[in-house]
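>>> Starting from these lines, generate the structure:
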Amino acid sequence: MTALLRTDPAAGTLRLVCLPHAGGGASSFARWAGLLPPWIALVRVQLPGREDLAGRPAFRDVPEAVSALLPHLGGPPVALYGHSMGAVLAFELARALTGHGTPPVYLFVSGRRAPHLAATRPPIHELPDERFADELEAVGAGPGRSPVFRRYALPLIRADLRLSEDHRHVPGPPLPCPLTVFHGLHDPIVSATEAGAWRRHTAGAFALRAFPGDHFFHHRHRAALAAAMTRALE
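So this is what the prediction gives:
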């Protein structure tokens, strides 16, 4: 399997590696360019099955994704940020890096309940296409009505949600790095309690920041998130 890391031009001494939500690609973070200071290099993860890797099969599970991404993360210090499905990947990457003796300097997540919590919503990735699309529309992630785009988007989102919904947390020690969780106040998928429960997964500093918006609040508030990450990393 192949994944690519898009490093935007910067002489950064620290890399902020950003992992997208289900169905998202590296372009999800394209508008982050210019929001970070020069000492932070923005690294946008391109997972297989989308955009310029559309011809590659999507990852089947989290361990496969972590194994593919981990070799790319050696070198300069790394901070990780993931939204929704990307939060799962960022957390497991942080655990893997820690196990290799090179923990990230910081973990940022959004749009996902704490890893140890069971889902409160039934899985949707095996639903028939129309019901699947309706469920996505209900949380603001619908693929629209274009038949051409649906033929591309629905299988990809379904594969990503299978990866996310089937993942089972394995208990382990808390991460040594600080952890900040960003939460949408009107997120229909993640409650404030579920977001705050991430606290148990770090032995370092913890912060929970809430923003107006639904599950995809991070798009609207990207500048505020980037500023908060910069302050945390200084």
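
>>> Please count neighbours and contacts with C-alpha atoms only from this point.
Will do.

>>> In this protein, which residue is most central in space?
Computing the C-alpha centroid of the chain and ranking residues by C-alpha atoms, centre = their mean puts Gly86 first, at 1.8 Å.

>>> One more, so I can put them side by side:
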Amino acid sequence: MTHEDPWLRRFQPAPEAPVRLVCLPHAGGSASFYFPVARALAPAMDVLAVQYPGRQDRRHEPGITRLDELADRITEALLPWADRPLALFGHSMGGLLGYEVAARLEDAGKAPAALFASARRAPSRHREESVHLRSDAGVIAELKLLDGTDSGMLMDEELLEMILPALRSDYEAIETYRHRPRPPLSTPLVVLTGDDDPQVTADEAQAWSAHTSVDFSLHTFKGGHFYLTRHQNEVLDIIRRTVVKECVAQPVG
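I've put the predicted structure just below:
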């Protein structure tokens, strides 16, 4: 199957895999963040990485500043790939997007086999934040706090000029999002978090349990917001185990 779509990247095609893993990046992130995941999981899983507008090969497109619109567009792009079970993995902003995409897929009769929400508090746990309204220096300070960006990049004015617009649009999408009460998902939910993440407390991570009516599990790792760069193998093992349990047995269609 071949689909030409600016929203999705397929770095390591695995057309015979019984399940597709859809990876959603963090704020300011790009599809290439998940290249190592695609390489590690093929051929057991066909990994699709989402590419938001405003970065890399889509850098000339304006960013989308409303998370609901992002979720609508991503869901539209994924439906042609739903000929087999889809699992969703989202980090930070991607975790919140994964939740909204999962709800839309359920509404379309294509409930995901699993949702992995990483480094993001539950959708119902709102914080008042305004990073997108800060000066450039203020946005950069936030990046340093989360420790997810190469320090050399933060000193490169030309690179910063390229990534700051996408960062602002992503932060605006996150910070203007308001959860609308809805019935819990019927999708199994796996939450992953770092024990020193300034963006997610233990209580905010546990609160995800109210957002599914089926299986829920919480995994806490040593580290901050980008704990997964130090624990990639453990995270991949959790994905594999969950897929074996929840995804492969799910009927297609």
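
>>> Now the TM-score, please.
Once superposed, chain against chain, the TM-score is 0.94 (TM-score structural alignment, normalised by the length of the first structure); 232 aligned residues with a C-alpha RMSD of 1.5 Å.

>>> what's the closest non-adjacent residue to the corresponding residue of the second structure for the residue nearest to the centre of the first structure?
With TM-score structural alignment as the criterion, Gly86 of the first structure lines up with Gly94 in the second structure. Excluding the flanking residues, the one nearest Gly94 of the second structure by C-alpha to C-alpha, 6 or more residues apart in numbering is Leu24, at 4.6 Å.

>>> what sits against the counterpart of the one you found in the first structure?
Counting by TM-score structural alignment, Leu24 of the second structure corresponds to Leu19 in the first structure. By C-alpha atoms under 8 Å, 6 or more residues apart in numbering, the residues touching Leu19 of the first structure are 26, 44-46, 80-83, 86-87, 89-90.

>>> and the closest residue to Pro176 of the first structure other than its chain neighbours, what does it touch?
Excluding its sequence neighbours, the residue lying closest to Pro176 of the first structure (C-alpha to C-alpha, 6+ apart) is Ala203, at 5.2 Å. Contact analysis of Ala203 of the first structure by C-alpha under 8 Å, 6+ apart lists 174-178.

>>> next one: Trp32 of the first structure
42, 222-223, 226.

>>> can you check His219 of the first structure too?
Counting by C-alpha under 8 Å, 6+ apart, His219 of the first structure has no contacts.

>>> and the alignment partner in the second structure of it, how far is that from Asp147 of the second structure?
His219 of the first structure maps onto Thr229 of the second structure when the alignment is built from TM-score structural alignment. Computed as C-alpha to C-alpha, to the nearest Å, the Thr229 of the second structure to Asp147 of the second structure distance reads 11 Å.

>>> Name the residues contacting each of the two.
Here Thr229 of the second structure and Asp147 share no contacting residue, scored by C-alpha under 8 Å, 6+ apart.

>>> secondary structure class for Leu88 of the second structure?
Of the three states, Leu88 of the second structure takes strand under DSSP: H, G, I helix; E, B strand; the rest coil.

>>> give me every residue that touches it.
Going by C-alpha under 8 Å, 6+ apart, Leu88 of the second structure touches 21-24, 98, 102, 112, 114-116.

>>> Neighbour-wise, give me the winner out of the residues you listed.
Comparing these by number of neighbours (other C-alpha atoms under 10 Å), Leu24 comes first, having 30 neighbours.

>>> mean shift of the helix or strand Leu21 of the second structure falls within relative to the first structure?
Under the criterion of DSSP states H and E, Leu21 of the second structure resides in strand 20-24. Strand 20-24 of the second structure, aligned to the first structure and superposed, deviates on average by 0.2 Å (mean C-alpha distance after the TM-score superposition for the first structure).

>>> quick one, strands of the first structure?
Ranges of strands in the first structure, per DSSP state E, are 4-7, 14-19, 40-46, 78-83, 106-110, 179-184, 206-211.

>>> Which among those strands is found nearest to Gly196 of the first structure?
Counting by C-alpha to C-alpha, Gly196 of the first structure lies closest to strand 206-211 out of those; the figure is 6.4 Å.

>>> tell me the residue furthest from the middle of the first structure?
Largest centre distance within the first structure, by C-alpha atoms, centre = their mean: Pro147, 27.2 Å.

>>> That one corresponds to which position in the second structure?
Checking with TM-score structural alignment, Pro147 of the first structure has Glu157 as its match.

>>> sorry, back to before: ok, which of the strands of the first structure comes nearest Arg151 of the first structure?
Evaluated over these, closeness to Arg151 of the first structure peaks at strand 40-46, with 20.0 Å, by C-alpha to C-alpha.

>>> Now do the closest one: which elements does it pack against?
Using 3 or more C-alpha pairs under 8 Å, 6 or more residues apart in numbering; DSSP states H and E, the elements in contact with strand 40-46 of the first structure are strand 4-7, strand 14-19.

>>> and these as JSON lines, adding distance to Arg31 of the first structure?
Converted to JSON lines, those look like this (distance: least, C-alpha to C-alpha, whole Å):
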{"stretch": "strand 4-7", "distance to Arg31 of the first structure": "13"}
{"stretch": "strand 14-19", "distance to Arg31 of the first structure": "12"}
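
>>> the helices in the first structure, which residues?
Taking DSSP state H, the helices of the first structure run over residues 62-69, 85-99, 129-138, 147-166, 192-196, 217-220, 222-233.

>>> Can you add distance to Ala114 of the first structure and give these back as JSON lines?
Converted to JSON lines, those look like this (distance: least, C-alpha to C-alpha, whole Å):
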{"stretch": "helix 62-69", "distance to Ala114 of the first structure": "16"}
{"stretch": "helix 85-99", "distance to Ala114 of the first structure": "9"}
{"stretch": "helix 129-138", "distance to Ala114 of the first structure": "21"}
{"stretch": "helix 147-166", "distance to Ala114 of the first structure": "13"}
{"stretch": "helix 192-196", "distance to Ala114 of the first structure": "6"}
{"stretch": "helix 217-220", "distance to Ala114 of the first structure": "18"}
{"stretch": "helix 222-233", "distance to Ala114 of the first structure": "19"}
